[in-house]
Each structure stands twice: as C-alpha cells, then as structure tokens.
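how would this look folded up:
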Amino acid sequence: MTRIPELPHLIYGADYNPEQWPAEVWREDITLMQEAGVNLVSLGIFSWALLERAPGEFDFAWLDEVMDLLHAGGIGVNLATATASPPPWLATLYPDSRPVTVDGVRLEIGGRQAYCPSHAGFRSHVEALVRVMAERYGTHPAVQVWHVNNEYGCHIDQCYCELCAQKFREWLRARYVTLDALNAAWGTAFWSQHYGAWEQIQPPRRAPTYANPTQQLDWRRFSSDNLLELYHLETAVLREVTPHIPVTTNFLGFLPGLDYFRWAAHEDVVSLDAYPDPLGASPHLEAGMQFDLMRSLRGGQRWILMEQATSAVNWRTVNAPKAPGLARLLNHVALAHGASGIMFFQWRASKAGAEKYHSALVQHPGPRRSRVWQEVVDFGAELRTLTPLLDARVSARVGVVFDWNSWWALELDSKPSRVSLMPLVQAWYAALRQLGQTVDFVPPSGDLGQYDLLVMPNSYLLAEGDAANVRAYVEGGGHLVTGFYSGIVDEHEHVGLGGYPAALRDVLGLWVEEWLPLAPGTVTPVQLGTASQPVEATTWAEVVHVDGAEVLGTFTDGAYGLVRGGPAVTAHASGAGRATYIATHLPEDALRDVLRGALTAAGVPHVTLPVHADVTLCTHPDGPLLHVLNAHGREELTVRVDGAADLAGAPLREELTLAPYHGVILRVPATFTVADLGVGQP
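Just a heads-up that it's a prediction; the model follows:
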C-alpha cells in the first residue's frame, strides 16, 4: 500500500500548542491557519500536566474547545496521547520512575521525557490516560491520526535503574532460555565472567574497564525493545477503542537508540522529525537520506514529515536560519522522496520555555510581519496544486544495507580503531545520488532480490542468516558492493575465524589477513585501473589476499608499508552475480567511479549530476514523474528532457533553467531513464 490510509490530500500543518496561549488567541490562530492553507495540526503532545492536574483528576474543557474550533475551521487533528512527558506530580508520587544514567545518577524533573520505561506505576498512568483520551475523542470528527508519545528515545533511550535491570534479565531469559546458552553467547569464559544465576546479571553500567561486548549489544537490543513495548501499551488501547484511526509515532531519522525497522512494522504510517543543518555542505543530502529511510521502512509507503523548522532551531551551537527558499527546497526534496505530509514545529513561536527561540510559522513579530510567514503561505498554496503526488510511488533499483544491530556493534569500545558508521553511509549515499540513483535502505534480512545493485558501506556484524541472505542474493544474479571491515562478527559479536570476512569470503573471492587503521590526517595512495595517478584513501587499509577475485585497484604505498602492491578494490564473479570489495575509504570521486562501474555491470542506467542537483524518478498511474531540484543557493541549473510536460500535462519544448533553491516536476515518457537526462550549469 503506497498511499497513507484515507488521505485525500497532501498534509500541511504544524505542532499546535494552544495551552501556551490565552483563549482569545485561538480564534486568530484558526483564521491564520486557513490563510496559510493548514489542514492538519498535531495537538496535545506535551499537555499531560494540564489534562490530568492530579492523579485521576482530568480537565478536558480547554482541549474540547480547541478541538471544536479546529473542526469548525476545516482543520484536522493529529491527536497526541500526551504521554511524552509525565507531569511533576507523577515523579513526586513515584520517585523511582525517573530514569537512571549509566553512572547511576537519577535524573530530576524540569526537562521533558524524564521517565523510566519499565516503571509499573508510570505505565499504569500512561495506559489510563490513553484510554480516557481514546474514549473521549475517538469519535470526534476532527481526529484523523493518533500521535503516540513523541520522539521515543530522543533524550533517554537507555535507563540503567534496577527496574530495567530486572526487565533486562527477563528479556535475556526469553532470548537464551538457559544460562549455558547465555554464557556461550556472551563468551563469559573471558575475564572470569561466567554467570551462575540470572540475578547476577546487570546492565552494562560504568565498570572498571570494557564491559562485555555481547552484553552491551544485547543491552542495546533490549533498550530498543523496552521502549517498543511501551509503544505497544498505548497502541493496544488505541486499536481496541478506535480501530478506525491510524496510528503513528514520530521518528528521528538515523537515531542510534531505536531499531526503526522493528518499530515501523507496528505503525500505520511512518512519520519523521528532520532538522538538517542549514550550515551543512549539503542539507538536501542530509535530509534526503532520512527521507529515503522513512519511505523504506514500510516498503515504499508514503510518509509524513511531522516536524522541521521554518528557519532556525534553538539547540545548535550556532543556530543559523534557513536562507530564503531553502525551506521550500527541502520540502520539495521530501515530496520527491515520498512524503505526503509537510508539517513543522511549531505553529506559533513560544514566548517562554526552553524552545522559545525555535522558529515557527508565526514568528515573534507576529503574522504578516516576517518573510517566514510569506514563505509559509506561498508554499501552502503551492502544495494544493500537487495532489497528484499522493499516487506517485518512489521505487529504487539500488538498495543500501543498513542494520541497527551492526551499527551498535561497530561502535562499541575495544575495537582495532574507532570507525563511525554514519560518515561512511553518508559518503556512499551522496555518491549514488550524484549518479542519479534513487535508493532504498534495507536490512540484511530483507528482500534483497528486488534490487539490481546492493551496497553495504559497512556491515561489521552479519548474523548467520543475514550473511546467507546476502550470499544468496549475489549467487542468484545480484551485484554487491561492500566496504571494509564488513562481515567480521556474527549476531553474538563473535569473530569468524580463518581469515576475514569469514561470512563473505566465498562471495568476495578473497580473505583479509590484517587490518591497518590509519591515523587522522594520514593517507594511503590507491591506483584505480588505468587512472592517470593514484587517489588518496583514508581511515583504513587491509592486507588482502585474493582467492579468485579480480584486482581493480592497488595500494601503492603507505599503511606501514604492509599493503604496498596489494589489492585495494576487487571484483569477483559468484554464481550468477558479482561482488565488489573496497578495502579502504576512497575519496568521493574515486568512490563514485567504483559505484559507476558497479551500476554499469548491473545494467542500471545512471548519469553524473552536479553535486547540488537532486533528481528522483517515480512511477504514477498517469505516467512517470521526474523531480529535478536545484539545491544550490546561488547558481542556476539547466534541465534538458525530451518529450517532457509539466504536472498538468502541458508540453515543455525548451530547455529549463532552475533558479537557486527551485525545482520542477515533469511528466516524462514511459521509456525515460535518468541516463536520458541533461542537467548542468548554464
């Protein structure tokens, strides 16, 4: 299912916090929302303390009034369960409901989301509040979506208290059944860690030195599952009382703490809060990567951009505003990558509190007195002309393997070197986008056969079944490109012996003898094919021995002299497919060249785009649609497409020039591929 359930139009709106304002402002808000084209607001996210002022003492009068005003104004509601931040009375009633850090510090009230997800008293009040909300508002005509909690794991994704310790033991019992199985999985013969009773097991709190790696990994898995259980507590009530209303909870892109592939299966629609840095080199790529992940989580279903900033945020060291036009550009990136809803935090900028300097649709000077307001109104009008996008499906021939288990394991302590996953993924993603590729993110356990090319920037951990899935993909005719330090350990963080990477040696046609991490600022030259001169690789090198693989690139020097003349990039035919291995971190041009060769071998059309061009091709019942966006803030971009028409179907015969931060949506011939596209600087 590509469409969001029962969604007749593109969503446009914001978080709405009327409880921060006197009632006389509410009617002005409705009028301004209508002027801006707002059709959905998120309501009640942080309202628990005002909805339940004391245990069991509910006051819904103000929310009733706001709900009725919104409905009368033609504005729908994404109604929050209001459980994201417990009121002070709950922490006073249950002092042990406040979360505990890895160092044993119990956090105080005064911020937000200060709760232990395992606490029975907290959970009972959550369930009671959700039930009252569902029974009261489940038949209200304004309610279109349930917004469960808010940004799970944003501040506290792990609580180390004794309640969580007990739940961890229960989780481990379910996973391993016996202590013998746990001891084998955790490798407790090392450092005299053998457990003789379940009660001896603790969370990986602060210890004299490295905690057991498998214990740490299982703790991350448990912590994600423990919050997911809290989510299930709420959704069980909602689906019992209001089965007709879809549910969502807003994700945070590549949030380290939660395995979103597991979470998304339990939502009706995925939603995202995205805050790319306007000062970043490529905000459109930072945002686009998150957008592609959201679309991938539910098999291509369109999704909602639930939060973003109209301009500046309040929590960076330097809170730069979005330049005029950048917000519109990023919203078009979201639409191109599968969004059916464009929303912001928040409707009206707060005059008090920790986020009072966060931008909003209505800024502190007031409506109609800021360039932000005019941009908001203009985009709302534009969005109403783009309804056909609801039926567009963004499909990809390239899959990027991503696995939270591998991310957690890679960045544990006690490694050959500190390798951060996200910079690698970002580099490979940017290279594929510059080659005109739409990409999905896929777990290694997923349906890999739907992709002509599969890339794994790094998969340090490959569970046995996942490794078999990758091998079957290649042997069945797929094309794989994987990066260094992949396939090293299994799901228990145990190293495969006999030469790295044990899980993929046969597919790659090689084995690695030794890893050679490079110090910051150090490079090692790599000669790729017949290139005129070597490129400067960084971060990592390996002593590679080929066992059937073809050498595409060679280390020419560096890395302590141990790799000179050795393979740096290889390719190997395995079954009906082909696997390429990159044993270092290549600079962007060289990485793009290797991926270009893999795309060619896989028969995937490609094009080399200017770095600030964002191109996405999607299918539609009326024919394919092509989004071409100019993400450059100062220079124009030209677009040449034969046989193109605008979204309304009017033919376009001339070359198009896109102004900075502008874009175009084109109807293109059924036979069009990105290789037919002409894009460049004028």
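
rest of the way, CA atoms for contacts and neighbours
Fine.

for residue 348, list the residues it contacts.
By Cα atoms under 8 Å, 6 or more residues apart in numbering, the residues touching residue 348 are 16, 17, 360, 361, 362, 363, 364.

the first one contacts residue 41, correct?
This means residue 16. Yes. In this structure, residue 16 is within contact of residue 41 by Cα atoms under 8 Å, at 5.9 Å.

please provide the structure for the following sequence as well, for comparison with the first:
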Amino acid sequence: MTGPRWLRWPAALQEAGLAFGADYNPEQWPRETWPEDVRAMREAGVNIVTLGVFSWAQLQPTAGTWSFGWLDEVMDLLHDNGIAVDLATATASPPPWLSRLHPEILPVTARGETLWHGGRQHWRPTSPVFRGYALRLVEAMATRYGGHPALAAWHVSNELGCHNVYDYSDDAAAAFRTWLRARYGTVEQLNEAWGTAFWSQRYSDWEEIIPPRLAASFPNPTQQLDFKRFSSDALKDYFRAEREVLRAITPDIPVTTNFMVTGDINGMDYADWAGEVDFLANDHYVTQGFPELLFCANLTGNLAQGRPWFLMEHSTSAVNWQPINVSKRDGELARDSLSHVAHGADAVCFFQWRAARAGAEKYHSAMVPHAGTDSALFRSVADLGRALRALAPVASTRRKPASVAILVDWPSWWACEQDSHPTERLRYKQEALDWYIALQQLGVRADVVPSSAALDGYAVVVAPILHVVPPALATRLTDYVTAGGHLVTTYFSGIVDESDHIILGGYPGALRDLLGIRIEEFSPLRDGESADLDNGCTATLWTDRIDLTDPGVEVFARYTSGEHSGRPAITHRPVAGGSASYVSARLGPHGLSLFLQRFLAVADVHSELPASARGRVELAIREGDQGEFWFLINLTDDPAGVEGIEGTVLYPLSGTEPGVLAPRGVAVVRRG
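Down below sits the predicted model:
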C-alpha cells in the first residue's frame, strides 16, 4: 500500500479543489441532449464525469466491428467545456453477442444454475475466454483515448464483484485448485488445513477438489473460508490484468476501480485490494441509516491511509433496488455528500447525471431528475456544487487520526457468519457499527481501520468479534497492550486460527491469556431472551460463562439475571501501562456507551466536542498546511448547538444561527 504509485491523484483534478460530478451515459440519450447536458453541468459546477461504464455493446456492436465515433464526440465536447473524464474500460457488462458465441463465460451458482445475459455483470472472473475479449477492448480503449486531453483517470470495469463475486463454474473450480496449490503446496497439507478427517472428506488428488457447491449438508467450513479468500483474489487478479494493459499503454494516467464499502457487501477484502489502485474510489448507498454511512466513509478514508479518495457513486435521493425506496429529506443530499468529504473524499460524484427513461434503474435518482433542471433536486445539486467550491482549501488535506480505532477484519467477517455456528443471528458489521455509534454518543472520534493497520498511535483499540486470530495478529495485539495500549474485544473473538480451526484450551483461544479469562461453553441467547447486567445494560444475542484466570482481572459488570447471574459479564485486565478488556454480550450502542464511559476514562480519552454537542454531532477533522478543518455533522433531525468552537466558518456560507447546526446540517470550520 506504500508503493511508489500510491497515491497518484488525477493531475486534471489537482488544481480543481474538490471534484464534483457523476456517471454520464450519453449513449442512452439523443445527440441533441448532449449540449444541454454539458450546459447544465457547467451550471451545477461539475468538473469530472465517468464515461463508458456500460458501453461495451455500443463500442463493439459485433465481434468484428467497432464504433468509437460517438464517444470521440462526447470526449471532445466535455473537454471543450472544461470537464475531465474518468474513463471506464466498459468491461463490466459484456454484450449479448459475446455470451451467445461463448456461453462458457457465464457465471454458475452454487446450485448449478447459469446466470444469463439480460441483467449485468454476467461473466466469470476466472474465464480465460472472457478475459481475452475484455483485454482486447481495454487495449483498444487505451490506444484510442490514452492521449486525449479530457482523460483524467482510468476506471476498471465497475463495482467488481457486485453480482459475480462467487462463481462455482468449472473455470472457477480449475482456478480454485491452482490457488489452493499455491497456498498449501500438497494435498496432504490441504487435508490438514481443511480438517478432512471429519466426514470422510479426505482428498487424494487435486482434481477431486471443487468449490463449495450445493451439498447434502454443511460444506466444509475451511473450504468455504478459502473459497471466499480465493474469490476475492480472483477478482483482484482480474483487476490487475486490466490495469497492466492500461499502464503499458498510458503509464502516466492513474488507474482505479470503484470499491463498495457499503451495506453488508463483504465479498472483496478491500484491505488487501487497497494497495492495487493508484487512488482509492468507493461507492456508497445508505442501507442501514446515516451512522452506517459515516462508518463506511470512515473505513474508506482509513483504507486510503488518510490520503484523499474518490466518492465515485452515491445517490442524490432515492435508489431503485431496496424494498421501499424513499426520497432524501431536506438537507440530506448535502449532509451525505459532505460527510464523505469530512472523512477524506476529495471527489463527490453520483450515479448518475441524468435519470434514465428506461431500464432497471429508471427510478434511481440522478443529478438531473425526470422533472429536469427546473426542479428542487437540481437546485440542491447546484447548491452542493457551490459548497464544494467554497471548500476548495480542504482539498489535498489528510484525515487527522483519532485516539480510538475500531478494527475491521475481513476473514473474521467471513468466518463468523458461516453455517453450523452457535447462533445464526450474529452479524459482524452490526456489532462493529454498534461500537461506532456508542462512541458517537459520547462525542469521541474513532477511526475504523483494517486489522492490518498500525496500532501504536491509538490509545484505545476496539476489536469486535475478532473471530479469526492467527499467531501474528495475537502477537501484535499483545505487544500493543504491553506497550501501554488499551484493547477491548468481544464475544466470539480469538476462537479460530487462519484455517478456521478451534484454538484449544478454552475460549477466547488466542486472546485467553491476554484477557486473563477462560470460557468453557458459549451461551447464545434465543430470540426474545435477554440478561441484565448490574451496570444498567441488557444483553441480547449472546452471553458467556466467564472464569477469571488472573487475580488481577477486574470485573466491570456482572450478570444479574439469566443462567450466569452473579458471574462476570465485562472484564478488565491491567497490563503494564495498558489493559485488555472483554465484553461477553451484545449490549447495543446504549449499553456500550455506558461501559465506554468507564473504559475511556481509564485510557484518558475524552471528547473534543462541547458537552451540548455530544451524542448529537459527529466531528471529523482534516488537517493540512492551512490548519485543521473541523467538520461538524448534525446526526439529528433537530437543531444542534456547537457553541465555543472558534475558527473561520467555510460552510454554510449563510442562513444559520452562529453556534447552531440546522437539522441534518453540516458546518466546516477552519482552525489554526
């Protein structure tokens, strides 16, 4: 992630301040619409658009013909109007002629069903046939447009893995076996890692190994975990293949692809992917409420290691793919956009520029809605463009690290939600989000970071459901604590190694000695069950029967009801100048905030916000040569006081009472 190409921000945007734009799909509209589009873009302050995402069928109408004239015209038109282009390689969705000629490129589900053309992303990441056609298109695009003055960046495919991350085809099976050979070397080593002595699963030849297709009962858990690792790597390898073609022809143009750090999408290990792009880009759509947006923006900023990143897609208002698609309320368009800027985005873009008349996404909002530019939505878009111009001094600044880190670990996320576990109700990301919200309620900034991140700069590290703990990670956490750091982890942590094998001797396995506790059996709760704690919290989902193994362990809270009444529920073990604590139940944001008040005091971590703003306002800070930029984000639907924060107000420019944030409002203050 620290290689010489990281970070290569598009040169066309370096002097533009904050970039602003959208996916632009002119091929869906008559030519006479294009000049009107560009005029409205200039009115809104658009300075970059993404072109060509779903244009393969227009660019290559048949296997033997090309049609670049329309794209030439659009590229020239945009450049003439001062608008840069993030040019997609158009490989996201192959044209029908390709799947008709080569149905062997089509993905196959675990049940053996073929996914046909008619939607999008109907291709196998491991298909050599698909890759051959796709790379010829990439080469043609790079050769034709590599020297075009509008070209600012290359956009490989689109949302890699959104619909095809898990393919169970014969191509995937062959590639999986190759991946496993590289990982394990011999079938004997694989048998040991997969625990195939169980259920007579022992393999005697590589050709016997298949993806975890539909089986008569639970597929082998390590096979499932390795298939997730392989699937992420297969898509990453595909990205690299396109990237290398682009770099060979256009070495000076940075290359990226749009991650999906959003919702519960977790098929791609983005901590592993982040070092592969020249600059990080992300798509985010609100699925679990506004705090989840902030959580994902925060994680994206930390995957980018504090450097500027590109919000490639989000929505101006309603989307089209949720069960109920509601419009955004007043203030939410600006708040959602500026929240990403607060966490490091130097580009704010939407899907899409003009709302479609036809197709599956015709009810998805856009910068120009069906009502046209004479609409409240477009006026809000133009207001946002003006706001981003006013915030130009923020561009190129870095996120200021917090005192608290929340770890996100993709292998733990994958493994802890697999089948045949103590409970099927466990949701990894929800637990991590609960801790983030609890810290919000206390007004304490936190960084959401991958588990591979350096920890030594943090006073507190929260590791929720850190289920998979290889020896190296256990050593890093122990070293962090003995060096004076304060670690807190939760139920179902430290349980298995990297092969998903139980770490024997009692739970929480790899973290047992560090925490000074031992658990013999899990105690998940049934739906509707709960247990009370003596600190006012209520446990749901999970409890543990904890035995203390170190006389120095303090009990922060005990159960007062349920099977473990009177026994420890939250423990705290001082270690040198640091500590290691354990929370044995799901407490929800309110319960966690009660615990954190005591825990943060031990770690000497305090809120930077005035008391009146805590729990109502999120603070994010970017810093640079011109000082610190404090982003104050109202989490509520009511006015929120932020009195006593001195500095120059960059946003909003007018219309609000000093020291008060409007409902769902944002203020940006330059300090120092």
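
once they're superposed, tell me the TM-score.
In this superposition the chains share a TM-score of 0.94, using TM-score structural alignment, normalised by the length of the second structure; 652 aligned residues with a Cα RMSD of 1.7 Å.

about what we covered before: name the member of the contacts of residue 348 of the first structure with the most neighbours.
residue 361 (29 neighbours; other Cα atoms under 10 Å).

I'd guessed residue 529 of the second structure sits against residue 540; true?
Yes. The criterion here is Cα under 8 Å, and residue 529 of the second structure meets it with residue 540 at 6.7 Å.

ok, these two, which is more surrounded?
More crowded of residue 529 of the second structure and residue 540, by other Cα under 10 Å: residue 540, with 19 against 12.

what residue of the first structure takes the place of that one?
Alignment note (TM-score structural alignment): residue 540 of the second structure maps to residue 538 of the first structure.

now swap in residue 504 of the second structure and tell me
Per TM-score structural alignment, residue 504 of the second structure is aligned with residue 497.

burial of that match, as a residue count?
11.

tally of neighbours for residue 497 of the second structure?
17.

identify the residues contacting it.
468, 469, 470, 471, 503.

so the first one sits right up against residue 410, yeah?
No. Using Cα under 8 Å as the test, residue 468 of the second structure is too far from residue 410 to be in contact (9.2 Å).

which of those two has more neighbours?
Legend: neighbour count by other Cα under 10 Å for residue 468 of the second structure and residue 410, higher for residue 468 (29 against 22).

please tell me how far the more buried one sits from residue 11 of the second structure.
41 Å (Cα to Cα, to the nearest Å).

what range does the host helix or strand of residue 376 of the first structure cover in the second structure?
Secondary structure assignment for residue 376 of the first structure, by DSSP states H and E: helix 371-383. The aligned range for helix 371-383 of the first structure in the second structure is 376-388, by TM-score structural alignment.

ok, stretch 403-412 of the first structure next?
By TM-score structural alignment, stretch 403-412 of the first structure lines up with residues 409-418 in the second structure.

show me what counts as buried in that stretch.
409, 410, 411, 412, 413, 414, 415, 416, 417 (16 or more other Cα atoms under 10 Å).

which SS state does the aligned partner of residue 136 of the second structure in the first structure fall under?
Here residue 136 of the second structure is matched to residue 128 in the first structure, going by TM-score structural alignment. Secondary structure state of residue 128 of the first structure, per DSSP: H, G, I helix; E, B strand; the rest coil, is helix.

for the one 5 residues further on, same thing?
Each residue gets one of three states, and residue 133 of the first structure gets helix by three-state DSSP.

returning to that earlier point: got a ChimeraX select line for the buried ones in the contacts of residue 497 of the second structure?
Applying 16+ other Cα under 10 Å to these leaves a buried subset, and the ChimeraX line that selects it is:
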select :468,469,470,503
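
other residues contacting the match of helix 371-383 of the first structure?
Residues contacting stretch 376-388 of the second structure (Cα under 8 Å, 6+ apart): 18-20, 43-46, 316, 333-334, 367-369, 372-373, 651-652.

filter these to the buried ones?
For these, buried by 16+ other Cα under 10 Å: 18-20, 44-46, 316, 333-334, 367-369, 373, 651-652.

what's the neighbour count on residue 177 of the first structure?
12.

let me fix that: residue 203 of the second structure
15.

what's it aligned with over in the first structure?
Using TM-score structural alignment, residue 203 of the second structure pairs with residue 195 in the first structure.

show the contacting residues for its match.
Here residue 195 of the first structure is in contact with 179, 183, 188, 201 (Cα under 8 Å, 6+ apart).

of the residues you listed, which are still contacts in the second structure?
Contacts conserved in the second structure for the contacts of residue 195 of the first structure, counting by both residues aligned by TM-score structural alignment, their matches' Cα atoms under 8 Å: 179, 183, 188, 201.
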